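K.L.:
Here's a sequence, model it:
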Amino acid sequence: MGIEVDHLVGGYSQVPVLKDVNFQVNDGEVVGLIGLNGAGKSTTINHIIGLLTPQKGRVVVGGTTLSEDPTRYKQQIAYIPELPVLYDELTLAETLSLTMMAYGLEQEATWQRAHRLLKMFRLDNKLDWFPANFSKGMKQKVMIVNAFMTDAKVYIIDEPFLGLDPVAVHDLLTLIEDAKKNGAAILMSTHVLANAEKYCDRFILLHQGQIKVAGTLAQLQAAFPQAGNSLDDIYLSLADGERNE
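P.N.:
From the prediction side, this is the model:
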């Protein structure tokens, strides 16, 4: 049932950042959330994960809203933030255990998934490490393991490639592909447009808090006929248009 953003108006003050944003992310697809800095991408994500309350409209995840069933709503979502968020006083093992308890996951099966992911990202010998011991890229890998071990139905992924080495980027993209094949709905915000173009089924192009255009790459190309064929060309065309406004 994925994600449904239904005529969302919202932001951080009485003056809305988002102005009637309306889209869906279906089960088994990856949708790229694209836009210039300040377009409203993070605000949209913060509404979906429940950090912001809509001024108008609603967000539905897996058939429920946050107000209808907060626990069910949140347990369906795995979130990878742009900047890693870790508890300084918890080891890696304790961090993963806390997530398992928060999601109500069966420990043995989840630890099996976790160990596979830890080995993939070369963290399997660091379970007793604290966040202070990790580099920026390693912290990002911890967030990836923390999210994908949940086997969630919905993934919200915000600028996931920052700080990752090429091997880790490849491994993350493999996990995204696998989650898609298993029926998850995935919303990914990124400025790494080559990856977005290759792995996303559809795109939502935000501009000044509104959806400029949404659809497949072919539909975006039709909407920006003056641009080139790549997503990067379309993005640059949007940037040029903003400078000329």
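K.L.:
drop to CA atoms for contacts and neighbour counts, all remaining ones
P.N.:
Will do.
K.L.:
Would you mind measuring from D128 to G40?
P.N.:
As defined by C-alpha to C-alpha, to the nearest Å, D128 lies at a distance of 38 Å from G40.
K.L.:
Wait, a strand at A152?
P.N.:
No - checked against DSSP: H, G, I helix; E, B strand; the rest coil, A152 lies outside a strand; its state is coil.
K.L.:
contacting residues for it?
P.N.:
Contacts for A152 (C-alpha atoms under 8 Å, 6 or more residues apart in numbering) come out as Q75, Q76, I77, A78, A184.
K.L.:
among the residues you listed, which are in strands?
P.N.:
I77, A78 (DSSP state E).
K.L.:
Just give me the closest of the contacts of A152 to K19.
P.N.:
I77 (24.0 Å; C-alpha to C-alpha).
K.L.:
Identify the residues contacting that closest one.
P.N.:
With contact taken as C-alpha under 8 Å, 6+ apart, I77 is in contact with I49, A152, K153, V154, Y155, I156.
K.L.:
Please provide the structure for the following sequence as well, for comparison with the first:
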Amino acid sequence: MNVLEVEIKQAGYTEKKEAINNINFSIKRGEMAGLIGPNGAGKSTIIKAILGLLPEIAGKVQFVGQNRNFAYIPEQPVLYEELTLWEHLELAAAVYGIERNIFLDKGEKLLNIFRLQEVKHHFPATFSKGMQQKVMIVIGLIIEPEIYIIDEPFVGLDPRAIMEFLRFLNEERIRGAGILISTHQLDIAERICDTIILIADGQLVAQGKLDEIRRECHLPGASLFDCFNFILEKQS
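P.N.:
You can find the predicted model right below:
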């Protein structure tokens, strides 16, 4: 069963209406898909299109799960200066109607795991980029949505935080959540993603399981990095 269906003929900004073209893919329950591409390829534009943030779009994006709810974890954390870390979590719990006892238990657990317990009553606006990213991750995990949309989540995270985050994403996948993750960390994407969506010059140039992409590239046993370079060189 799909939880997200994307069919974009073209989309972009007022000054560039066709930043992306012919982007078609879907995310199933329990599937983790890696959105891969070089800088400027259109990955962030695709995410904005999915979130309904583009002024120009022809096509459709549908959240088709039972509850049609999602969590967005951006590359640049978006936080309220006047709210403490704990108040951010309480706000998310209130918006999504999470029961108080469930929220308290999971909130405390996540803060301990991501080593944020000591600053729970501090203002995240004063945190480092890595700590702010952890706050966004914790908020997303508390929500337990049907689909996660994640943009470059590993920037600024220390190795332990990356390990814990990946562990939680795997648990969420087992729970049945769909996950779309945009990242430049090809080694991580190769290890954790069920499918790969490769974008170049605003277009979808390859998608499928890594073995399928290897066959398309005629590179049996190649790494995602090697396939990535092969496809980009072929496009140029």
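K.L.:
Drop the TM-score for these two in here.
P.N.:
Once superposed, chain against chain, the TM-score is 0.93 (TM-score structural alignment, normalised by the length of the second structure); 234 aligned residues with a C-alpha RMSD of 1.9 Å.
K.L.:
before we move on, back to that, mapping the contacts of A152 of the first structure onto the second structure, which are still in contact?
P.N.:
Of the contacts of A152 of the first structure, the ones still in contact in the second structure (both residues aligned by TM-score structural alignment, their matches' C-alpha atoms under 8 Å) are Q76, I77, A78, A184.
K.L.:
possible to save those residues as CSV with distance to G241 of the first structure?
P.N.:
Formatted as CSV, these follow (distance: C-alpha to C-alpha, whole Å):
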residue, distance to G241 of the first structure
Q76, 38
I77, 35
A78, 35
A184, 35
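K.L.:
Just the buried residues from the contacts of A152 of the first structure, in PyMOL please.
P.N.:
Buried residues within those, by 16 or more other C-alpha atoms under 10 Å, are selected in PyMOL with:
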select buried, resi 75+76+77+78+184
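K.L.:
ok, the contacts of I77 of the first structure in the second structure: which stay?
P.N.:
Contacts conserved in the second structure for these, using both residues aligned by TM-score structural alignment, their matches' C-alpha under 8 Å: A152, K153, V154, Y155, I156.
K.L.:
now for G137 of the first structure: what does it line up with in the second structure?
P.N.:
Matched by TM-score structural alignment, G137 of the first structure corresponds to G130 in the second structure.
K.L.:
With adjacent residues omitted, what lies nearest to its match?
P.N.:
Using C-alpha to C-alpha, 6 or more residues apart in numbering and skipping the chain neighbours, the partner closest in space to G130 of the second structure is G156 (4.4 Å).
K.L.:
I'd guess the one you found is in a helix, am I close?
P.N.:
No - using three-state DSSP, the assignment for G156 of the second structure is coil, not a helix.
K.L.:
tell me the secondary structure for Y73 of the first structure?
P.N.:
Per three-state DSSP, Y73 of the first structure ends up helix.
K.L.:
Quickly note the distance from it to T110 of the first structure.
P.N.:
For Y73 of the first structure, the distance to T110 of the first structure (C-alpha to C-alpha) stands at 20 Å.
K.L.:
Can you check which part of the second structure the longest helix belonging to the first structure sits on?
P.N.:
Assignment by DSSP state H gives helix 166-181 as the longest helix of the first structure. Under TM-score structural alignment, the match for helix 166-181 of the first structure in the second structure covers residues 159-174.
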